[in-house]
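Asker: All I have is the shape, not the residue letters:
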């Protein structure tokens, strides 16, 4: 009887863990979708240099924020960091346009430059990533900050 009770307890604990993990993945996906949507919705390519022909801005459900800019000269700039390292969000500008600074705990932002005719290929680290935004309300910035912090905490729990 004692073995049966122990087996039952272990089975219930395993089931509880599976349910918790299923919900945490769903919450992470929701946070990721919201962050991705807000950044894409308010991205301001008008602030960018006229030399940029396109960009990619992605937030993954595995916790990475990636920003890539392609210049007409062929140069590519790539910025990436894990949201586990996210510390704070700062915004400099007005509700019409400004720059969003995603700050990390240390030099955790990977910065890579490819095909640069002047400086060649360069790999370095930074403490923040800058994304130009437009038409963003203070409430959107507050929600974005809150969601990034929640996602940070959920990713830390999963580690």
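Answerer: Noted; the coordinates are in hand. Bear in mind that the values here come from a model prediction, so they are computed numbers and not experimental data. Numbering: from 1, shown residues only.
Asker: From now on I want contacts and neighbour counts done on CA atoms only, so please keep to that.
Answerer: OK.
Asker: Please, which helix or strand holds residue 4?
Answerer: Per DSSP states H and E, residue 4 falls inside helix 2-42.
Asker: what about residue 100, which SS state?
Answerer: Judged by DSSP: H, G, I helix; E, B strand; the rest coil, the three-state class of residue 100 is strand.
Asker: Confirm for me that it is in contact with residue 91.
Answerer: Yes: using Cα atoms under 8 Å, residue 100 makes contact with residue 91 at a distance of 4.6 Å.
Asker: try this one side by side with the last:
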């Protein structure tokens, strides 16, 4: 049983590293370049996905969820450009906004939307497979 726990931890780290690399490699900043000046996208080896966007007007949006809460993913677009929807089981995505004209907001959501480019269906299937394995070792 103890060996199994260590092998899963290694798998989680490997899966997180793969997901981080894939999302950064395929991130499409051109879809948001008129509004967003900077972004941070991290998949941590302790099982979190975090996405932060810094807007030109000073507003900041932060999204985060535990990978164990992953339910499914959808991709809308073409191989050259589209949007990845990472969906959770229920409203498991933390959403925070700062410096917004409407005020700072803390809420929950059921997905994170990440703009991607140059990604094939096979890459998306591998991402989904690894996210699913995190939930069902």
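Answerer: Cool, got the structure. As the structure is a prediction and not an experimental result, all values here were calculated from the model.
Asker: Identify the residue spatially nearest to the residue nearest the centre of the first structure, adjacent ones excluded.
Answerer: The first structure has residue 65 as the residue nearest its centroid, 3.2 Å off, counting by Cα atoms, centre = their mean. Computed as Cα to Cα, 6 or more residues apart in numbering, the closest residue to residue 65 of the first structure that is not its neighbour in sequence is residue 59, at 4.5 Å.
Asker: Likewise for residue 50 of the second structure?
Answerer: Nearest residue to residue 50 of the second structure in three dimensions, chain neighbours excluded: residue 64, at 4.3 Å (Cα to Cα, 6+ apart).
Asker: now for the one you found: what does it line up with in the first structure?
Answerer: Taking TM-score structural alignment for the superposition, residue 64 of the second structure sits opposite residue 80 in the first structure.
Asker: Neighbours of its match, how many?
Answerer: Using other Cα atoms under 10 Å, residue 80 of the first structure has 22 other residues around it.
Asker: Confirm that it sits in a helix.
Answerer: No: if the criterion is three-state DSSP, then residue 80 of the first structure is strand and not within a helix.
Asker: Against residue 136 of the first structure, how distant is it?
Answerer: 23 Å (Cα to Cα, to the nearest Å).
Asker: ditto for residue 97 of the first structure
Answerer: In terms of Cα to Cα, residue 97 of the first structure sits 7 Å off from residue 136 of the first structure.
Asker: if we can go back for a sec, which one of residue 100 and residue 91 of the first structure is surrounded by more residues?
Answerer: residue 100 (21 against 18).
Asker: Strands along the second structure, start to end?
Answerer: Applying DSSP state E to the second structure gives strands spanning 36-43, 48-55, 60-66, 70-77, 81-88, 93-98, 105-109, 111-117.
Asker: which stretch among these comes nearest residue 132 of the second structure?
Answerer: strand 70-77 (7.2 Å; Cα to Cα).
Asker: just checking, what packs against the closest one?
Answerer: Secondary-structure packing of strand 70-77 of the second structure (3 or more Cα pairs under 8 Å, 6 or more residues apart in numbering; DSSP states H and E): strand 81-88, helix 121-135.
Asker: Could you tell me the angle between that strand and strand 48-55?
Answerer: Angle, strand 70-77 of the second structure to strand 48-55, by axes from the mean of the first three to the mean of the last three Cα atoms, to 10 degrees: 40 degrees.
Asker: With the first structure overlaid, report how far strand 70-77 of the second structure is off on average.
Answerer: Aligned to the first structure and superposed, strand 70-77 of the second structure gives a mean residue distance of 0.4 Å (mean Cα distance after the TM-score superposition for the first structure).
Asker: Pull the residues that contact that strand.
Answerer: 82-89, 128, 131-132, 135 (Cα atoms under 8 Å, 6 or more residues apart in numbering).
Asker: Tell me the spacing between the equivalent of residue 2 of the second structure over in the first structure and residue 35 of the first structure.
Answerer: Under the alignment by TM-score structural alignment, residue 2 of the second structure pairs with residue 18 in the first structure. Relative to residue 35 of the first structure, residue 18 of the first structure is positioned 26 Å away (Cα to Cα).
Asker: and what of residue 27 of the first structure?
Answerer: Distance from residue 27 of the first structure to residue 35 of the first structure, by Cα to Cα: 12 Å.
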